[in-house]
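*Asks:* Structure here, sequence nowhere to be found:
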């Protein structure tokens, strides 16, 4: 069994898409635009502000309106951070089993600390997780290994004895770069990445509870 397990946040640990989509659609409403369906926005959640504004407004970060829209989007999201956000079905059971086995778990996300910390707190996980590493915690975010190595230093574990699970190819690249075993979450957002079968993760799981089988926890 691993010494520690680290989870990506959006699309892996928790389904944050409804609240992010709500923020985007409130922003679109402020700008006289019709809302976008959740089904269209959901795959872009792992791409953060760039992905959400890209699909919602059809703009890229080099467009003149982008900075102001991005700032307003984040303001709207922060105001309603955890209204519809929930752990994925079965995830609480996974966390409980890890805790029963004495395996610490943490969160390593590209979400900025100012959103990641209060969201983890709102989900009732602050006293349970060993660490929360945001996209601005380490020198470089995923797909670089920096955040995962920072997580290992924080809780005193060797990366080679740890597992990282995520729903984006950047998660797998980061995990491999850190020397961890990697698990791809097929139930997540997946974004516009190549097919999940090409990510070269050590395992692909269809639901959170499948992680326990991979970890040989029964």
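*Replies:* On my side now, so go ahead. Nothing here was measured: the structure is a model prediction, and the numbers come from that model.

*Asks:* CA atoms for contacts and neighbours, from now on please.
*Replies:* OK.

*Asks:* can you give me the helices for the protein?
*Replies:* For the chain, helices defined by DSSP state H occupy the ranges 17-30, 38-41, 48-57, 66-79, 91-100, 113-122, 146-155, 169-178, 210-214.

*Asks:* this is the other structure I want to compare:
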């Protein structure tokens, strides 16, 4: 019996790309650099803030200027996490459906708790979410299964009693490595040229509204 659904955060549960693009472009404008197209930013959000910053400034993360720019970028992002961030269309109803069925839902993300926890509070999701696992809660981040194992421990369930939902290959790898069924989100932040069918998820959904039907397959 399905007892829980675990979600990746950026690009799966929440549409955060507009805030990343906004913060990046504010920093680029201040440094008199060309602004970045929203779609280009969207495609690299799942790879984290370093990838977004590298896109805008065309700098390698090991370059001398990168660390200071990253700190400024993260500070700006932390100060305005949810100006444009929302649940993906249809996702709130999907969460309510799970809650009505008595199925817990949680988050397993590579986004640090410094950003994840206040963001969930601002969107009034923190009380609804049964567990939230960030990389600073574990020794190994996704695609290692440790974060998923910790989420299952917090929920007092076995991995086989849960499904992991994500929009990146490492999400699907993490779920499979933990021994649970997986759902890949084609609506998420998938880089052009990445074939979602190659990830070997147990199901693929094109819209959040399709989640309930996909879960019924397991």
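*Replies:* Now that the structure is in, tell me what you want to look at. Bear in mind that the values here come from a model prediction, so they are computed numbers and not experimental data.

*Asks:* Any chance you could compute the TM-score here?
*Replies:* The pair, once superposed, lands on a TM-score of 0.96 when counted by TM-score structural alignment, normalised by the length of structure 1; 217 aligned residues with a C-alpha RMSD of 1.3 Å.

*Asks:* Single out the most deeply packed of the helices of structure 1.
*Replies:* helix 169-178 (a mean of 23; mean count of other C-alpha atoms under 10 Å).

*Asks:* quick one: residue 130 of structure 2 and residue 215 of structure 2, what's the gap?
*Replies:* Using C-alpha to C-alpha, to the nearest Å, one gets 18 Å for the distance from residue 130 of structure 2 to residue 215 of structure 2.

*Asks:* now do residue 91 of structure 2
*Replies:* Distance from residue 91 of structure 2 to residue 215 of structure 2, by C-alpha to C-alpha: 14 Å.

*Asks:* and if you look at residue 45 of structure 2?
*Replies:* Residue 45 of structure 2 is 26 Å from residue 215 of structure 2, by C-alpha to C-alpha.

*Asks:* between these two, who's got more neighbours?
*Replies:* Using other C-alpha atoms under 10 Å as the criterion, residue 45 of structure 2 and residue 215 rank with residue 45 on top: 24 against 16.

*Asks:* Just confirm that one contacts residue 188, I think it does.
*Replies:* No - with contact defined as C-alpha atoms under 8 Å, residue 45 of structure 2 does not count as touching residue 188 (9.8 Å).

*Asks:* Report the set of residues contacting both of these two.
*Replies:* Common contacts of residue 45 of structure 2 and residue 188 (C-alpha atoms under 8 Å, 6 or more residues apart in numbering): residue 11.

*Asks:* ok, back up a step: right, and the helices of structure 1 - which one's nearest residue 184 of structure 1?
*Replies:* Between residue 184 of structure 1 and the helices of structure 1, the tightest spacing by C-alpha to C-alpha is seen for helix 169-178, at 7.0 Å.

*Asks:* which bit of structure 2 covers that closest one?
*Replies:* Matched against structure 2 by TM-score structural alignment, helix 169-178 of structure 1 falls on residues 169-178.

*Asks:* burial count for residue 143 of structure 1?
*Replies:* Neighbour tally, residue 143 of structure 1, other C-alpha under 10 Å: 19.

*Asks:* That one -> structure 2?
*Replies:* Under the alignment (TM-score structural alignment), residue 143 of structure 1 pairs with residue 143 of structure 2.

*Asks:* Tell me the spacing between that match and residue 29 of structure 2.
*Replies:* From residue 143 of structure 2 across to residue 29 of structure 2, the span is 35 Å (C-alpha to C-alpha).

*Asks:* same thing with residue 185 of structure 2?
*Replies:* Taking C-alpha to C-alpha as the measure, residue 185 of structure 2 falls 33 Å from residue 29 of structure 2.

*Asks:* related to what we said a few turns ago, residues in contact with the nearest residue to the match of residue 143 of structure 1 once chain neighbours are set aside?
*Replies:* Closest residue to residue 143 of structure 2 apart from its sequence neighbours, by C-alpha to C-alpha, 6 or more residues apart in numbering: residue 174 at 4.2 Å. Residue 174 of structure 2 makes contact with 142, 143, 144, 145, 148, according to C-alpha under 8 Å, 6+ apart.

*Asks:* What's the local residue count around the counterpart of residue 89 of structure 1 in structure 2?
*Replies:* With TM-score structural alignment defining the correspondence, residue 89 of structure 1 maps onto residue 89 in structure 2. Neighbourhood size, residue 89 of structure 2 [other C-alpha under 10 Å]: 14.

*Asks:* isn't residue 89 of structure 2 right up against residue 208?
*Replies:* Yes - counting by C-alpha under 8 Å, residue 89 of structure 2 does reach residue 208; the two are 6.7 Å apart.

*Asks:* Just give me the match in structure 1 for residue 102 of structure 2.
*Replies:* Aligning on TM-score structural alignment places residue 102 of structure 2 opposite residue 102 in structure 1.

*Asks:* I'd like the distance between its match and residue 63 of structure 1.
*Replies:* 49 Å.

*Asks:* which residues touch residue 10 of structure 2?
*Replies:* Contacts of residue 10 of structure 2 by C-alpha under 8 Å, 6+ apart are 16, 17, 45, 46, 109, 189.

*Asks:* same deal with residue 158 of structure 1?
*Replies:* By C-alpha under 8 Å, 6+ apart, the contact set of residue 158 of structure 1 is 3, 152.
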